[in-house]
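Undergrad: what follows is a protein structure lacking sequence information:
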């Protein structure tokens, strides 16, 4: 049975595993596993005993071709990390090509225009998850709908600002003509000064990086911070955060480079000051460990008294030789 989805991220030849499981794109592994088990139980043959042959085949196809591959990709740490890095970069590319992006559902349009995008996105995903697999014949269009929400959310978190003039399918955003006075005002008033696009994008990079760092997803956090530094090389916060990432990855030289850069740009950068101190203590501790493992000189009465003449591993030096002769 062929399964084809042509909306949302799927439209751009990207397999949206989060949409298949109906979990937020930043869901942790525990949430992903819990959701997978619920779907797998619903689609398992033992749960479809009263279903028609058509429904049984559809359930089997959904489980084997969509649900199981999605869980396999998102449940393994290495493949999950790689997938999330690609997903993050994909969202940024969509922002660059936003003129050609098409949004077809009302919920996705609301998300594109919402001020509280994060809250609206999570509420929508949770609501859809409640009934996603109730009707198996509707599962594919529902997954397509979720993927469209994921696409818009990725674009918003990557810095895209939709407006009535720039958002896809903007004529249907408010269900009225553009000139109508009855349209719902979901955007900032034109008189309000728009934030600097570059500054806003950098802030988004830093915010995402910090969220990833709290989840210990360091590889992805580093990608976000590297992009922030490319866009704003004199942003001390970006340098101090990437220094923390490098230090947690045990790359002390790179960590030091970025901490020093952050402090040069802003001598009061609290993150750089705190972690530079930790880096120095760590370096000193490692240096001290190397000194402690050096063999201590075996001189003096106490040292000679502890030597066993018949222990070849400790029989070096004059005391060892004399002990051997006496025996």
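TA: Sure, I can see it. Note that the structure is predicted; figures quoted are calculated from it, not measured.

Undergrad: make it CA atoms for all contacts and neighbour counts henceforth
TA: Will do.

Undergrad: surely residue 105 meets residue 145?
TA: Yes - with contact taken as CA atoms under 8 Å, residue 105 and residue 145 are classed as touching, separated by 7.3 Å.

Undergrad: between these two, which one's more packed in?
TA: residue 145 (22 against 14; other CA atoms under 10 Å).

Undergrad: C-terminal to the longest helix anywhere in the chain, what's the next element?
TA: What stands out as the longest helix in the chain, according to DSSP state H, is helix 270-292. Scanning forward in sequence from helix 270-292 by DSSP states H and E, the next helix or strand is helix 301-305.

Undergrad: if we can go back for a sec, how about the longest helix of the chain: buried residues?
TA: For helix 270-292, burial by neighbour count (16 or more other CA atoms under 10 Å) applies to 271-273, 275-276, 279.

Undergrad: list of residues touching stretch 77-86?
TA: Outside of stretch 77-86, the residues that reach it under the criterion CA atoms under 8 Å, 6 or more residues apart in numbering are 73-74, 217, 219-220, 223.

Undergrad: and those as TSV, adding secondary structure?
TA: Written out in TSV, the entries for the contacts of stretch 77-86 read as follows (DSSP: H, G, I helix; E, B strand; the rest coil):
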residue	secondary structure
73	helix
74	helix
217	coil
219	helix
220	helix
223	helix
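
Undergrad: second structure for comparison follows:
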């Protein structure tokens, strides 16, 4: 699938990360992350609803080559600050060129002539993004449409007025005695795309550290919906079940974690604990059976009602 996007800010050789993720330009990180997790669930091979193998591969390609880089740009503090500064400069440029740009979409034309820019813009973005990732064929055209809305919005704002202040530019005080900084190496790309379940895992681990196992279980179940074959998800929820004395469920998830990753340290530790619990339970059962056997062998054989516990209470033979 081609990623050539011939509309909106992409016409200016600018990668519109907000359009790719389907969020407004003034979206905060919480909103960006929530939107990314929804998209990742639509496109990830384990949760994608596409039926054919080729469509699943195309969806994963879009996730790894288009969506993940956009999310990375907007989720890392420094790169996001840099990106928003560039966006502000783009807005100043568009303020002078907007009238000469031919708009293709009706919503963009309405925004161009609207008096209530912010309200119309937010409403248009919400409307367009509803079906952005429901069909592989519509993804690129809808990204282009969103980016055209962003282009008009930036041009109308003139690079100011939109909430770029949500991202704080770090102040840098130069040291007069320091040497000029050497050119920094280019940032390295991650070896694999970020896991959509990662935020859930972090929250679950934080809750587990506070012994809040019930809400941790909820987070981990949500993580497994996104990534059913994530060994870490299974090992953690297995640990939670162990802490809640639910050995059967713990065994199911810990065994699954070890199937996926035989070296998973959390699952290995959980397996050792399960083995110890099983051994202890077996020893207790054997001891209980032995005690019961001894008790039965020592009990005298007496006619009914002539002794034993109740005989001792209510009297023995009549004289």
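TA: Looks like it arrived, so ask away. Since the structure is predicted, the reported quantities are computational estimates derived from the model, not experimental observations.

Undergrad: hang on, the earlier thing: where does the longest helix of the first structure end up in the second structure?
TA: Per the alignment by TM-score structural alignment, helix 270-292 of the first structure matches no residues in the second structure.

Undergrad: which of the three states applies to residue 25 of the second structure?
TA: Assigned by three-state DSSP, the conformation of residue 25 of the second structure is coil.

Undergrad: now which residue in the first structure aligns to it?
TA: Matched to the first structure by TM-score structural alignment, residue 25 of the second structure sits across from residue 25.

Undergrad: burial of that match, as a residue count?
TA: For residue 25 of the first structure, the number of neighbouring residues by other CA under 10 Å comes to 20.

Undergrad: for residue 134 of the first structure, same thing?
TA: Using other CA under 10 Å, the number of residues around residue 134 of the first structure comes to 11.

Undergrad: correct me, but the match of residue 25 of the second structure touches residue 9?
TA: No - the pair residue 25 of the first structure and residue 9 does not pass the contact test of CA under 8 Å, sitting 12.0 Å apart.

Undergrad: overlap in contacts, these two.
TA: If you check residue 25 of the first structure and residue 9 against CA under 8 Å, 6+ apart, the residues they both contact are residue 150.

Undergrad: re earlier: let's see if you can find the most crowded of the contacts of stretch 77-86 of the first structure.
TA: Once you tally neighbours by other CA under 10 Å, residue 74 ends up highest among the contacts of stretch 77-86 of the first structure, having 23 neighbours.

Undergrad: which residues touch that one?
TA: Residue 74 of the first structure neighbours (CA under 8 Å, 6+ apart): 17, 29, 32, 80, 83.

Undergrad: stretch 7-19 of the second structure: which residues count as buried?
TA: Taking 16+ other CA under 10 Å as the basis for neighbour counts, the residues of stretch 7-19 of the second structure that come out buried are 7-10, 15-19.

Undergrad: quick one: contacts for the nearest residue to residue 95 of the second structure once chain neighbours are set aside?
TA: For residue 95 of the second structure, the nearest residue in space outside its immediate sequence neighbours is residue 155; the separation is 4.2 Å by CA to CA, 6 or more residues apart in numbering. Contacts for residue 155 of the second structure (CA under 8 Å, 6+ apart) come out as 91-98.

Undergrad: now with 6 Å?
TA: Under the criterion of CA atoms under 6 Å, 6 or more residues apart in numbering, the neighbours of residue 155 of the second structure are 91, 94-95, 98.

Undergrad: neighbour-wise, which of these leads?
TA: residue 91 (25 neighbours).

Undergrad: which residue is most remote from the mean position of the first structure?
TA: Distance from the centre of the first structure peaks at residue 326, with 69.7 Å (CA atoms, centre = their mean).

Undergrad: please identify which of the contacts of stretch 77-86 of the first structure is nearest to residue 159 of the first structure.
TA: Out of the contacts of stretch 77-86 of the first structure, the one with the shortest distance to residue 159 of the first structure is residue 223. That distance is 15.7 Å, counting by CA to CA.

Undergrad: any idea how far that closest one lies from residue 79 of the first structure?
TA: Residue 223 of the first structure sits at a distance of 16 Å from residue 79 of the first structure (criterion: CA to CA, to the nearest Å).

Undergrad: and residue 62 of the first structure, how many neighbours?
TA: Residue 62 of the first structure has 20 neighbouring residues, counting by other CA under 10 Å.

Undergrad: neighbouring contacts of the helix or strand that contains it?
TA: Under DSSP H and E, the secondary-structure element containing residue 62 of the first structure is helix 53-62. Helix 53-62 of the first structure is contacted from outside by residue 43, using CA under 6 Å, 6+ apart.
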